[in-house]
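1. got a predicted structure plus its sequence, pasted below:
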Amino acid sequence: MPPLPDGYRPLALPADRADEMRAVSRLAFAGTLDPAVEEVVPFSVPTDRLGAVEAPDGTLAGAHGSFAFTMPVPGGSVPCAGLTWVGVRPEQRRRGVLTAMIDHHLARCVERGERVSALFAAETAIYGRFGYGCAADDVRLTLPRRAALRPVPGADALTVRLTHLDAEEHADLVDDLHRRAGAGRPGWMTRDSAALRRRMVVDPPAWRGGTEAMLLATVHDAQGAARGYATFARKEGWEPTGPAYTVRVREAHALDAAATHALWSFLLDLDLTSTVESPMLPADHPLLHLLVDPRPAGPRLADNLWVRLVDVPAALAARSYAADVDVVLDVRDDRLPANAGTWRVRATAHGDVEVTRADGPGDVLLDVRELGAAYLGGRSLTAMARAGLVQVRDGYDVTGAAAAFGWPVAPVCSWVF
């Protein structure tokens, strides 16, 4: 890759320059500074994880940050750098600023021992060239009011309570239920800082887009224990035929099928409403199975997490495999040469894993981008081979390795970082 122009340099940004980083992001994303929002919404990116490229005059040409996550992977977890707030000033584009920032970010990941990096892509065409592969999808629904659900035993014994969302009162409850609802799901990042936990429950008027103040619905069992929650707000609407309010659901998570049924039954039958807009849901969410008629909901598939392996052998050894496997991967990685070459992966189903350097040709040849896409178990090596993105040695049957890399729980991150 071409070097930065003379006088430009990547750097770890000191905490006292965080406002400069945010100014770059506002320009890059056409954002506005709203003091009313800034007052109640905390800056959630750790200030010791900011990075930038500085121009010759000392201003920032581009900036980025990252979160220190522990990312769930099939059968385990791995240290993960959640890349975020990546932006380049409009007049500084086409100078290698983004490339320099990504390389600086990956170098810092190596230094910290973070085995993978993950992100949400504002533009999906950008990050593949840096080794990030789309590893998860989410589904979004626009449901008609009173959409019928199939019955679930125990749902009728649960009750729903409704209150206005309060950041001080409800942050811990929301965080606890979110963690428990996503336990064991690859990609399910938890909100581990006070700033992130608060960000999930604040409700500045500028974010409402014409809705009422945010509400909190919680599902409870006979002993009063909370089994699920939804944060949502209604937007007023009237048609010649009558009321046509929209229910906008920010989050909806439950601990079991009965609580899921009770929660969505409540959301789908609010007075004056005509449609319910779901949040991001995993591709195997129970609601998709409970709907008697899913067609009117118009399911829309969107890319979710993009994953980049920073330390290939450590990352592959950190996850479990759904079937016995013994495969040699020939990995290409132009940005992190230590990852490149052949790696033998030997594992028993849901058991021991060994990843070692291998000699000779690989069974499966792939770029680190495709390896990242397959890493959480939501992408098939067989499908990528059929698409020509993965090459398979003559005589090798890739279906066994594909089955091992797959996982019975669809990966997703339920919130955008």
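-> Cool, the structure landed.

2. contacts, neighbours, all on C-alpha from now
-> Noted.

3. wait, what's in contact with Leu149?
-> By C-alpha atoms under 8 Å, 6 or more residues apart in numbering, the contact list for Leu149 reads His261, Ser265, Leu290, Leu291, Val292.

4. roughly how far does the residue of the chain most remote from its centre sit from Arg112?
-> Here the centre of the chain is the reference, and by C-alpha atoms, centre = their mean the most remote residue is Pro240, at 40.4 Å. Distance of Pro240 to Arg112, computed by C-alpha to C-alpha, to the nearest Å: 60 Å.

5. ditto for Gly182
-> With the distance defined as C-alpha to C-alpha, Gly182 ends up 26 Å from Arg112.

6. what does the helix or strand that Ala302 is a member of contact?
-> When elements are assigned from DSSP states H and E, Ala302 belongs to strand 300-303. For strand 300-303, the external contacting residues (C-alpha under 8 Å, 6+ apart) are Cys134, Ala136, Asp137, Asp138, Val139, Arg140, Leu141.

7. could the contacts of Leu149 be laid out in JSON lines, adding neighbour count, distance to Trp188 and secondary structure?
-> Below are the contacts of Leu149 laid out as JSON lines (neighbours: other C-alpha atoms under 10 Å; distance: C-alpha to C-alpha, whole Å; DSSP: H, G, I helix; E, B strand; the rest coil):
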{"residue": "His261", "neighbour count": "25", "distance to Trp188": "21", "secondary structure": "helix"}
{"residue": "Ser265", "neighbour count": "18", "distance to Trp188": "25", "secondary structure": "helix"}
{"residue": "Leu290", "neighbour count": "18", "distance to Trp188": "22", "secondary structure": "helix"}
{"residue": "Leu291", "neighbour count": "18", "distance to Trp188": "24", "secondary structure": "strand"}
{"residue": "Val292", "neighbour count": "13", "distance to Trp188": "28", "secondary structure": "coil"}
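
8. show me where the stretch 201-350 of the chain has helices.
-> 257-267, 286-290, 312-318 (DSSP state H, counting those that start in this stretch).

9. below is structure B, check it against A:
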Amino acid sequence: MTTELRVLRTSEWDRWYEGLDLAFGGVPQSAEKRELIRELTDFDRSLAAWDGDLCVGTAGSFRFEVAVPGGGLARMAGVTMVSVASTHRRRGVLTSMMRRHLDDIRGWGEPLAILGASEPAIYGRFGFGEATRLLKADIDTARVRLAVPDGTDAVRIRAAAPADALADCEALYAELVPARPGMITRLPGWERLGVLDAPENREGASRLQCVLAERDGRTTGYALFRTRPAWDDAGPKGTVEVQDLYGLDPASSAALLRHLFGIDLTSTVSMRNRPVDDFWQHLVSDLRRCAVRIKDEGYVRLVEVGAALEARTYRTPVEIVLEVTDSFCPWNEGRWRLSGDASGASCARTADAADLALDVRDLGAAYLGGARLADLAAAGRVRELRAGALAEATLAFESERAAWVPHDI
């Protein structure tokens, strides 16, 4: 049995999406969300694998820009909608789609690819490295108190309909993107995904709610959340489920969180996607009662090693030769001289002796500053070939803020 791989045609979208939907559990989505995803689909960047009239594989990507260490933006492909039908596993369908995808991404001049992996074990063989992690927490607000910073009381919290506040929220999000590696600029239309609120998708929680932080007539933060009511014999024990919380300054962030802590009939604030260095961890009275967990999140693939390393800056001066292995994209194989500092970088092929040796997967893991090269070396994933080179590179690749990819891909 053979499959045909080709770019998705507009007339094939329904069958393509049904195959994707089934591969991810087959639970029907609202018509509104389905129609929006169709509208956002970039057909020229979407692939379908066909066995006759049956769609047995899907893959897509979007042309984004991502914040990199130093505050700049780099072109990237957001790889998404990847699936293989259960009847066609282990037949090379995924490998053929990733081969075509990475070749296309290279041709489009995008030096990076990022994805969120449904199953982490899948993508390492294609050169994607675990580059960012996220924090989850369930804060016991009946027992945990907040010590808020000066200026918090001057911040006004105002409720607003999510759709009505969307323009202000998106402007604030855009302002914050360069401040943290991994944050992705929003393409037109994508902002609507975050405020879709079909009743069948709430799973017993309230409608989506929004509060804005304001000071001196300006929006300085926002939170999107739902409340999930619950009761026992002792009384109410509802949960505030936080979807987004962004503030331009410590007081605005703290004011938003204090509001969420104080919502009536609730005793838990639940977060499912926060940066690992999130501010609130230094405001709570008892971190043990916050049930903090860490989970892998964004996976980075350097499609063009030289261009990718030149797209970011480096926290300390670095002059180093990297010997890179890359079995899936052999054009990256070989030695690269990286020269950089906080003002910029150059990276070009060289015949000079290597200082560090590593696979492109581990270079991707370290690219946003999420994984430390020294930690990868301790795990045997990076080899130091010149004494002192590992310490030099580890410091240079670090980021002031923890890398985080909150944007849906």
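-> Sure, I can see it. Since the structure is predicted, the reported quantities are computational estimates derived from the model, not experimental observations.

10. fetch the TM-score of the aligned pair.
-> Superposed pair, TM-score by TM-score structural alignment, normalised by the length of the second structure: 0.95. Supporting alignment: 406 aligned residues with a C-alpha RMSD of 1.6 Å.

11. so the strand holding Ala302 of the first structure matches what in the second structure?
-> Aligned by TM-score structural alignment, strand 300-303 of the first structure falls on residues 293-296 of the second structure.

12. tally up the residues packed near Trp188 of the first structure, please.
-> Other residues lying near Trp188 of the first structure total 23 when counted by other C-alpha atoms under 10 Å.

13. now do the contacts for it.
-> Met71, Pro72, Gly182, Pro411, Val412, Cys413, Ser414.

14. can you classify the last one by secondary structure?
-> This means Ser414 of the first structure. coil (DSSP: H, G, I helix; E, B strand; the rest coil).

15. give the closest residue to it in space, chain neighbours not counted.
-> Of all residues not flanking Ser414 of the first structure in the chain, Met280 sits nearest, at 6.1 Å (C-alpha to C-alpha, 6 or more residues apart in numbering).

16. picking that back up, map the residue farthest from the centre of the first structure onto the second structure.
-> Mapped onto the second structure by TM-score structural alignment, Pro240 of the first structure lines up with Asp233.

17. next one: its match from Thr266 of the second structure, what distance?
-> To Thr266 of the second structure, Asp233 of the second structure is 15 Å away according to C-alpha to C-alpha.

18. Thr141 of the second structure now?
-> Taken as C-alpha to C-alpha, the span from Thr141 of the second structure to Thr266 of the second structure is 8 Å.

19. just the strands from the stretch 201-350 of the second structure, written as ranges.
-> For the stretch 201-350 of the second structure, the strands defined by DSSP state E, counting those that start in this stretch cover 209-215, 218-228, 231-232, 235-236, 238-247, 266-274, 293-296, 298-302, 318-325, 334-341, 344-349.

20. any idea which of those strands is most buried?
-> Scoring the strands of the stretch 201-350 of the second structure by mean neighbour count under mean count of other C-alpha atoms under 10 Å gives strand 298-302 as the most buried, with a mean of 28.

21. now it on the first structure. Mean distance?
-> Once superposed with the first structure, the aligned residues differ from strand 298-302 of the second structure by a mean of 0.3 Å; criterion: mean C-alpha distance after the TM-score superposition for the first structure.

22. check which helices and strands that strand sits against.
-> Using 3 or more C-alpha pairs under 8 Å, 6 or more residues apart in numbering; DSSP states H and E as the contact test, the elements touching strand 298-302 of the second structure are strand 112-116, strand 129-130, helix 360-367.

23. show me what the last one is in contact with.
-> The contact list for helix 360-367 of the second structure, computed with C-alpha under 8 Å, 6+ apart, reads 124, 127-132, 299-302, 309, 324-326, 371-373, 376, 381-382, 397.

24. what range in the first structure matches it?
-> With TM-score structural alignment as the criterion, helix 360-367 of the second structure aligns to 368-375.

25. for the matching stretch, what is the distance to the chain centroid?
-> 15 Å (C-alpha atoms, centre = their mean, to the nearest Å).

26. what's the answer for stretch 32-40 of the second structure, then?
-> 21 Å.

27. so how far is Ala61 of the first structure from the counterpart of Gly92 of the second structure in the first structure?
-> Aligned counterpart of Gly92 of the second structure in the first structure: Gly96 (TM-score structural alignment). Distance, Gly96 of the first structure to Ala61 of the first structure, using C-alpha to C-alpha: 10 Å.

28. the more surrounded of these two?
-> The residue with more neighbours, out of Gly96 of the first structure and Ala61, is Ala61; 26 against 17, by other C-alpha under 10 Å.

29. show me the contacts for the corresponding residue of the second structure for the more buried one.
-> Superposed on the second structure with TM-score structural alignment, Ala61 of the first structure falls opposite Val56. Val56 of the second structure makes contact with Gly19, Ala48, Ala49, Trp50, Val84, Ala85, Thr87, His88 under the criterion C-alpha under 8 Å, 6+ apart.

30. so the third one is in which element?
-> When elements are defined using DSSP H and E, Ala49 of the second structure is found to belong to strand 47-51.

31. who are the neighbours of that strand, in terms of helices and strands?
-> Taking 3+ C-alpha pairs under 8 Å, 6+ apart as the contact cut, strand 47-51 of the second structure packs with strand 4-7, strand 54-67, helix 93-107.

32. right, and those - which one's nearest Val211 of the second structure?
-> Nearest of these to Val211 of the second structure, taken as C-alpha to C-alpha: strand 54-67 at 26.2 Å.

33. now the closest one: buried residues?
-> 55-67 (16 or more other C-alpha atoms under 10 Å).

34. now that strand on the first structure. Mean distance?
-> Compared with the first structure after fitting, strand 54-67 of the second structure deviates on average by 1.1 Å (mean C-alpha distance after the TM-score superposition for the first structure).

35. and the contacts of the very next helix or strand once past that strand?
-> Tracing the chain past strand 54-67 of the second structure, the next element assigned as helix or strand by DSSP H and E is strand 73-84. Residues from elsewhere that reach strand 73-84 of the second structure (C-alpha under 8 Å, 6+ apart): 19-20, 23-24, 56-68, 93-94, 105, 110-116, 178, 308, 311-312, 409.

36. give me the mean deviation of strand 73-84 of the second structure from the first structure.
-> Strand 73-84 of the second structure differs from its equivalent in the first structure by a mean of 0.7 Å after superposition (mean C-alpha distance after the TM-score superposition for the first structure).

37. got the angle for that strand vs strand 54-67?
-> Put simply, strand 73-84 of the second structure runs at 160 degrees to strand 54-67, going by axes from the mean of the first three to the mean of the last three C-alpha atoms, to 10 degrees.

38. ok and strand 73-84 of the second structure relative to strand 298-302, angle-wise?
-> Angle of strand 73-84 of the second structure versus strand 298-302, following the same axes, to 10 degrees, is 110 degrees.
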